[in-house]
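Trainee: Prediction below, plus the sequence it came from.
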Amino acid sequence: MLQNEIKECFIELGQFLEQFSTENYTKKDTIKNNSLFYNQMVDLIDLSQSHNGWFTKENVCFSLASWAKALTKENIEKWLSSYDFKNVDEKNVGLILAGNIPLVGFHDFLSVLITGHKALIKTSSNDQHLIQFLSKYLISLDQRFQDKITFVEGKLENFDAVIATGSNNTARYFEYYFQNKPSIIRKNRNSVAILTGEETQDDLIHLGEDIFRYFGLGCRNVSKIFIPKEYNFDTFFNAMFSYQKIIQYEKYANNYDYNKAVYLMSNYKLLDNGFLTLKEDENYASPISSVFYEYYDSFNTVIEKLQNEEDKIQCIVSKNQILKSISFGQTQKPNLWDYADNIDTIAFLLSI
């Protein structure tokens, strides 16, 4: 397939997904193959939470909306404009996908196909239905995708390169197992926010989106905040109150109760608003329903710390306080050119 043909199919896919950008679906007669796939997609979204209890209809639609916005001709052209695709030698690229949030591995899937390679995909049991369904839609647009997309149930074999995502423990296994193949191995990372105390109420409400979207399960979710000494937590908690309904979700509430109990039994000092706990902690990976915080004396000390530990950080959120930081409320809305772990996936795929 020519790259322009692949691009057009993904643009069509983006238009298909746009119908499901909100929980009140909007069917459009102009979408290709809608008669075959629209009702199936509705059923799949409705059943997603039965496949994975964290995949609520709201969060699945949010993910689909994000991809609908990303898969436009303008965005794809901007993303790919700086690369040279002239001498691509088609390879089999193994993809071992995570399953913490809906379609978390879709960018790798897209990148492999858009560079002209074949994708051998091993999905997570937590997110195996959505990407397989979108693959079927692509194949309905162009049957040649049938030869380019393979889902693997057992051992991953006959691959020339691999992109694997997992925990720090599984990453060690991946590094050993794939040591003789070109690879990108992704480990645990977390996102942080740097606050100065001068943020507006709207800024902090938007920060709540970075904390609570997908129940905090993504590597782009803010799990820790850096704050100045004498920070006023009242302003922070007043903003977080906008997200109080999250405690009505049973799986989240169970985690909140459990983690709070563990903290209290360990005699940790906590700040608590009834659905979110704040704990002073130097670590980055806070459990569901909790955010760590750390005081700083000077802004430069925070910057230096994050630079020294950049291998643990996915995103930094601030109000334009640091170069390449992300604005409040934007962590779960990455562009196509915002690469995980700051590793250029397209450049890697063009080099194999």
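Mentor: Done, it's in.
Trainee: drop to CA atoms for contacts and neighbour counts, all remaining ones
Mentor: Noted.
Trainee: State the number of residues packed around residue 268.
Mentor: Close neighbours of residue 268, defined as other CA atoms under 10 Å, add up to 12.
Trainee: Report the secondary structure state of it.
Mentor: coil (DSSP: H, G, I helix; E, B strand; the rest coil).
Trainee: Quickly note the distance from residue 268 to residue 277.
Mentor: As judged by CA to CA, to the nearest Å, residue 268 and residue 277 stand 11 Å apart.
Trainee: wait, I meant residue 325
Mentor: 25 Å.
Trainee: got it, and residue 330?
Mentor: 22 Å.
Trainee: just to revisit the earlier point, quick one, which of residue 325 and residue 277 is more surrounded?
Mentor: The residue with more neighbours, out of residue 325 and residue 277, is residue 277; 19 against 16, by other CA under 10 Å.
Trainee: ok, second structure coming up, stack it against the first:
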Amino acid sequence: MTALEKKDAFVKLGDFLRQFVAYEPVKDDSVLKNDEFFEPFKSLIALSQSHNGWYTPEQVRFSIAAWADSLTSKNLTDWLSRYDIPEREPKTVGLVLAGNIPLVGFHDFVSVVLSGHKALVKLSSNDQHLLPFLAKYLMSIAPGLKNFIGFTEGKLEGFDAVIATGSNNTARYFEYYFKDVPSIIRKNRNSVAVLTGNETTDELEALGEDIFRYFGLGCRNVSKLFVPKGYDFAKFFEAMFAQKDVIQYEKYANNYDYNKAVFLMSNFKLLDNGFLTIKEDTNYASPISSIFYEFYDDLETVKTRLENESDQIQCIVSAGIVGNSIRFGQTQKPELWDYADNIDTLSFLSKL
């Protein structure tokens, strides 16, 4: 199967996904295999929350929409043209996927297949349905992909390289277990926003998307704010009000009640708006329904710290005041070439 044929299959997958972006899916008769796959995928989206309580239909549709936007011929061509991917005997690349947000490991899957290798996927117990369905669709419209896609429920074996994602604790196990093969081992990371106090209401409302999308469970979710000394949080809280409905989800509400109680019993000083607590803290990783903040006197000091601690940071959000930062509201819309942990996955795969 040629590289062009593989790319075209993913473009067709993007066409398929585009039907499910709206609350009520809109069937496009020009999409391949719709008679076989449209209704089952519609049902899968509706049932996702029964498989994982955090996977509400809204959150799943957002992930689908992001991938529909990415999987276009132009995007895939722009991405792949940056690399010299040689024609050679494919290697088997084991993928140990996380399950914190819908389709979180899909970028690794796409990268392996389009680099000419075989993807051997070990799914997270929290996300066992979406990727296998999309893989089934791909193999249906492009049968040649059956030689490049596999799943395993047991021990991961028979691989030449591995990409594994987990916590800092599981990463130590991964590093030992996979020490004899080329690997990318991903650990815990968090995202931060650097504010000046001059942000517009629109920018702060967009920041709410960076904080609350996927209920804050992703490494690209902002979990920490750096704000100037004397910062007035009133405008921030006013902008966050657009996200108030998040408290209607039982799992989020339970976390909000629990974490707030823990903070209060520990006599921590909190700011609270009824669905989000804000706590002054030097750590990056805040619990669900909470966000940490630190005051700063000098912006250059913040920049230096973030640079020195870059191994803990996934994204930095700002209004352009920090180099390589992301605009407000864009953390959960990465481009194909925006790599997790800033590790160029396709370059790694091209050199196997």
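Mentor: Everything's here; your move. The shown structure was predicted, so the numbers you read here are calculated from the model rather than taken from an experiment.
Trainee: Kindly provide the TM-score of these chains.
Mentor: Scored against TM-score structural alignment, normalised by the length of the first structure, the superposed chains reach a TM-score of 0.99; 352 aligned residues with a CA RMSD of 0.6 Å.
Trainee: what's the neighbour count on the closest residue to residue 344 of the second structure other than its chain neighbours?
Mentor: Using CA to CA, 6 or more residues apart in numbering and skipping residues adjacent in sequence, the residue nearest residue 344 of the second structure is residue 337, 8.0 Å away. Around residue 337 of the second structure there are 17 other residues, counting by other CA under 10 Å.
Trainee: Wasn't residue 337 of the second structure part of a helix?
Mentor: No - assigned with three-state DSSP, residue 337 of the second structure falls outside any helix and is coil.
Trainee: so it sits right up against residue 80, yeah?
Mentor: No - assessed by CA atoms under 8 Å, residue 337 of the second structure is found out of contact with residue 80, at 9.2 Å.
Trainee: Count residues in the vicinity of the nearest residue to residue 75 of the first structure once chain neighbours are set aside, would you?
Mentor: Spatially, and ignoring its direct neighbours in sequence, residue 75 of the first structure is nearest to residue 336 (7.3 Å; CA to CA, 6+ apart). Counted with other CA under 10 Å, the neighbours of residue 336 of the first structure add up to 17.
Trainee: for residue 336 of the first structure, what are its contacts?
Mentor: 70, 75-76, 79, 107 (CA atoms under 8 Å, 6 or more residues apart in numbering).
Trainee: what about 10 Å?
Mentor: Neighbour list for residue 336 of the first structure: 67, 70-71, 75-76, 78-80, 107, 110-111 [criterion: CA atoms under 10 Å, 6 or more residues apart in numbering].
Trainee: Check residue 196 of the second structure too.
Mentor: Residue 196 of the second structure neighbours (CA under 10 Å, 6+ apart): 226-229, 231, 296, 299, 318-319, 321.
Trainee: Using the three-state scheme, assign it.
Mentor: Per three-state DSSP, residue 196 of the second structure ends up coil.
Trainee: sorry, back to before: what is in contact with residue 268 and residue 277 of the first structure at once?
Mentor: residue 260.
Trainee: for residue 95 of the first structure, helix, strand, or coil?
Mentor: Strictly by three-state DSSP, residue 95 of the first structure counts as strand.
Trainee: Would you confirm that it contacts residue 113?
Mentor: No - checked against CA atoms under 10 Å, the pair residue 95 of the first structure and residue 113 is beyond contact range at 11.6 Å.
Trainee: got the buried residues for stretch 163-170 of the second structure?
Mentor: By neighbour count on 16 or more other CA atoms under 10 Å, the buried set for stretch 163-170 of the second structure is 163-166, 170.
Trainee: just stretch 283-302 of the second structure next, same as before
Mentor: Applying 16+ other CA under 10 Å to stretch 283-302 of the second structure flags 284-296, 299, 302 as buried.
Trainee: What's the end-to-end length of that stretch?
Mentor: Stretch 283-302 of the second structure stretches 14 Å from its first residue to its last (CA to CA).
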